[in-house]
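Undergrad: sequence and predicted model, in that order:
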Amino acid sequence: MALTKLNQLYRQVILDHSSHPHHHGDLEHATNRSDLTNPTCGDVLQLQLVIEDQIIKDIRFDGSGCTISQASASMMTDVVIGKTVAESLLLADQFSLLVQGKEVAKLEELGDAALLSGVAQFPARIKCATLSWKALEKALVK
């Protein structure tokens, strides 16, 4: 089964985020942190944020995992930086619905993360895609 040109483009964006992740590394003066592991496949993620006046001023992640997990974390950091805590929690909820194959109201606000909608066809990969978003929720809800 040949991939369409659009599917190839989506795949390339996902691979690029995984190979060259955005906002990757340590954040020395983090105000909020979260560490999560996906016990199913062993993906590990450490998330660090700087939150000032309920706005995510900076965000970084580190860890190891599959292409989907790492790409999703990179995409998530791009989406939430500069957003309020409330906006970020709403986007995390929307992303969770998206990868479960459900309709979302704010698809365009998910940026490149919307490209992971195809994960819904592979239920075993949903936890990989949502790991960083769950870490974000954990870090924001103290």
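TA: Perfect, I can see it now.
Undergrad: drop to CA atoms for contacts and neighbour counts, all remaining ones
TA: Will do.
Undergrad: which stretches in the protein count as helices?
TA: Using DSSP state H, the helices found in the chain span residues 5-19, 67-80, 85-99, 126-140.
Undergrad: name the residues that touch the third one?
TA: With contacts defined as C-alpha atoms under 8 Å, 6 or more residues apart in numbering, helix 85-99 is touched by 54-56, 80, 103-107, 109-110, 113-114, 116-120, 126, 129-130, 133-134, 136-137, 140.
Undergrad: show the buried residues in those.
TA: 55-56, 80, 104, 107, 110, 113-114, 116-120, 126, 129-130, 133-134, 136-137, 140 (16 or more other C-alpha atoms under 10 Å).
Undergrad: ok, and here's another one to check against it:
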Amino acid sequence: MALSKLESLYMAVVADHSKHPHHQGKIAGAHQVDLNNPTCGDAINLSLQLDETGETIQDIAFVNAGCTISTASASMMTDLVLGKTKTEVLELAQVFSEMVQGKTDVRQKDLGDAAFLAGVAKFPQRVKCATLAWNALKKGLNEE
């Protein structure tokens, strides 16, 4: 696949998640986490509900006011982590963080659509946008 086709695919996937985010909203009775990125104004409220054992994400949703990257990343993240254990989620968050910081030896295939955000590494000012939802998730899991 030519580079221009890869770039087009990247743009299409990111744009779709941004325009039609998955798992958007609030979950009544779920743990709520608010986080913002003061450098650009992005903000997110993440609703996180664990199963009865407290180990697996049973439901997740978000409400945000943010840029395309921030919204797309939150949508991709919620798709990816639903039904996963805390341990699995924290490992994925680490892989994602390393990927958007430009580390090339990470397991991008484990990230699903979120792997399309690898290009963010070329724009350091956008890393915080891409990681906002993931940081809210880590904060929420640590509070649970």
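TA: Nice, I can see it. Please read all numbers here as calculations on a predicted model, not as lab measurements.
Undergrad: superposed, what's their TM-score?
TA: The TM-score (TM-score structural alignment, normalised by the length of the first structure) is 0.94; 139 aligned residues with a C-alpha RMSD of 1.1 Å.
Undergrad: ok, residue 75 of the second structure - how many residues close by?
TA: 25 (other C-alpha atoms under 10 Å).
Undergrad: quick revisit: deepest-packed of the helices of the first structure, please.
TA: Of the helices of the first structure, the one with the most neighbours on average (mean count of other C-alpha atoms under 10 Å) is helix 67-80, at a mean of 25.
Undergrad: now do that one: which elements does it pack against?
TA: helix 5-19, strand 55-64, helix 126-140 (3 or more C-alpha pairs under 8 Å, 6 or more residues apart in numbering; DSSP states H and E).
Undergrad: now distance to residue 76 of the first structure too, for these, in a markdown table please.
TA: Output for these, formatted as a markdown table (distance: least, C-alpha to C-alpha, whole Å):
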| stretch | distance to residue 76 of the first structure |
| --- | --- |
| helix 5-19 | 10 |
| strand 55-64 | 10 |
| helix 126-140 | 7 |
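Undergrad: returning to that earlier point: mind checking the helices of the first structure for the one nearest to residue 29 of the first structure?
TA: Among the helices of the first structure, helix 126-140 comes nearest to residue 29 of the first structure, with 14.5 Å by C-alpha to C-alpha.
Undergrad: mean deviation (superposed) between that closest one and the second structure, please.
TA: Mean deviation of helix 126-140 of the first structure relative to the second structure after superposition (mean C-alpha distance after the TM-score superposition for the first structure): 0.3 Å.
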